[in-house]
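> Next input, structure requested:
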Amino acid sequence: MGKCNIDHSIGDVVNKLESQKEFLPNHLADGTRVFLQRELPQETLNDLFHLLKKYDLSSESEQKERNEAIEKMIAS
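Here you go, the predicted model:
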């Protein structure tokens, strides 16, 4: 995934999560929802947005990589 120059708001990330939650493992969707209740740096919001973006269109191996990245992010 390339870097984007757009800063995504917390609202953008929440909306993206809501649009992709049916495709995410339940524990990730729930964990991400809790994670987003924290005050997060802009870079984290941007990274999470791009992990969620087009998640449903990603291959199974790409989804696995994204899942691992999200799990690592929300565990920190």
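
> contacts and neighbour counts: CA atoms only from here.
Noted.

> three-state assignment of His8?
Three-state call for His8 (DSSP: H, G, I helix; E, B strand; the rest coil): coil.

> Find out how far the longest helix belonging to the chain is from the centre of the chain, if you would.
Ranked by number of residues, the top helix in the chain under DSSP state H is helix 60-75. Centroid separation between helix 60-75 and its chain, computed with CA atoms, centre = their mean, to the nearest Å, is 9 Å.

> Give me the helices and strands touching that helix, please.
Here helix 60-75 touches helix 26-35, helix 42-52, going by 3 or more CA pairs under 8 Å, 6 or more residues apart in numbering; DSSP states H and E.

> Might you report the residue contacts of Asp56?
Contact partners of Asp56, counting by CA atoms under 8 Å, 6 or more residues apart in numbering, are 20, 23.

> here's the other one to compare against:
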Amino acid sequence: MSNCKIDHSIDDVITKLNEQKPFLPSHLYDRLGSFLSLNSPSQSVLNEIFHLLKKYDLSSEAEQEDRNRALLSILE
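As a prediction, the model looks like this:
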């Protein structure tokens, strides 16, 4: 995944999370939603989550598993 130079707001990340909801495991969607609403993630974390969610639906199953692991590591 490439990194872009755009800083994504928490609203951008929540919008992207909701767009990808049908494709994400429900437990991961719920945990990410809670994390975003209960914490004040740093800009770098927001950007990382956004880019892991970006085009999630178009990713292969193996790529989705990699992204799931990366998202879970952010939540720990």
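
> Just give the TM-score of the two.
Superposed pair, TM-score by TM-score structural alignment, normalised by the length of structure 1: 0.96. Supporting alignment: 75 aligned residues with a CA RMSD of 0.5 Å.

> re the thing from before, report the inter-axis angle for the longest helix of structure 1 versus helix 42-52.
Compare the direction of helix 60-75 of structure 1 with that of helix 42-52 by axes from the mean of the first three to the mean of the last three CA atoms, to 10 degrees and you get 150 degrees.

> which residues are in contact with helix 60-75 of structure 1?
Identification of contacts with helix 60-75 of structure 1 by CA under 8 Å, 6+ apart yields 28, 31-32, 35, 48, 51-52, 55.

> nearest to Gly11 of structure 1, of these?
Nearest to Gly11 of structure 1, judged by CA to CA, of those is Leu48 at 12.2 Å.

> what's the burial count for that closest one?
By other CA atoms under 10 Å, the residues close to Leu48 of structure 1 number 23.

> ok, it to Cys4 of structure 1 distance?
Leu48 of structure 1 is 12 Å from Cys4 of structure 1, where distance means CA to CA, to the nearest Å.

> again, but for Pro41 of structure 1
Per CA to CA, Pro41 of structure 1 is found 15 Å from Cys4 of structure 1.

> before we move on, what about Ile70 of structure 1?
According to CA to CA, Ile70 of structure 1 and Cys4 of structure 1 sit 18 Å apart.

> which residues touch the spatially most central residue of structure 2?
Centroid-nearest residue in structure 2: Ile49, 3.5 Å away (criterion: CA atoms, centre = their mean). For Ile49 of structure 2, the contacting residues are 13, 71, by CA under 8 Å, 6+ apart.

> Give the aligned equivalent of it in structure 1.
Matched by TM-score structural alignment, Ile49 of structure 2 corresponds to Leu48 in structure 1.
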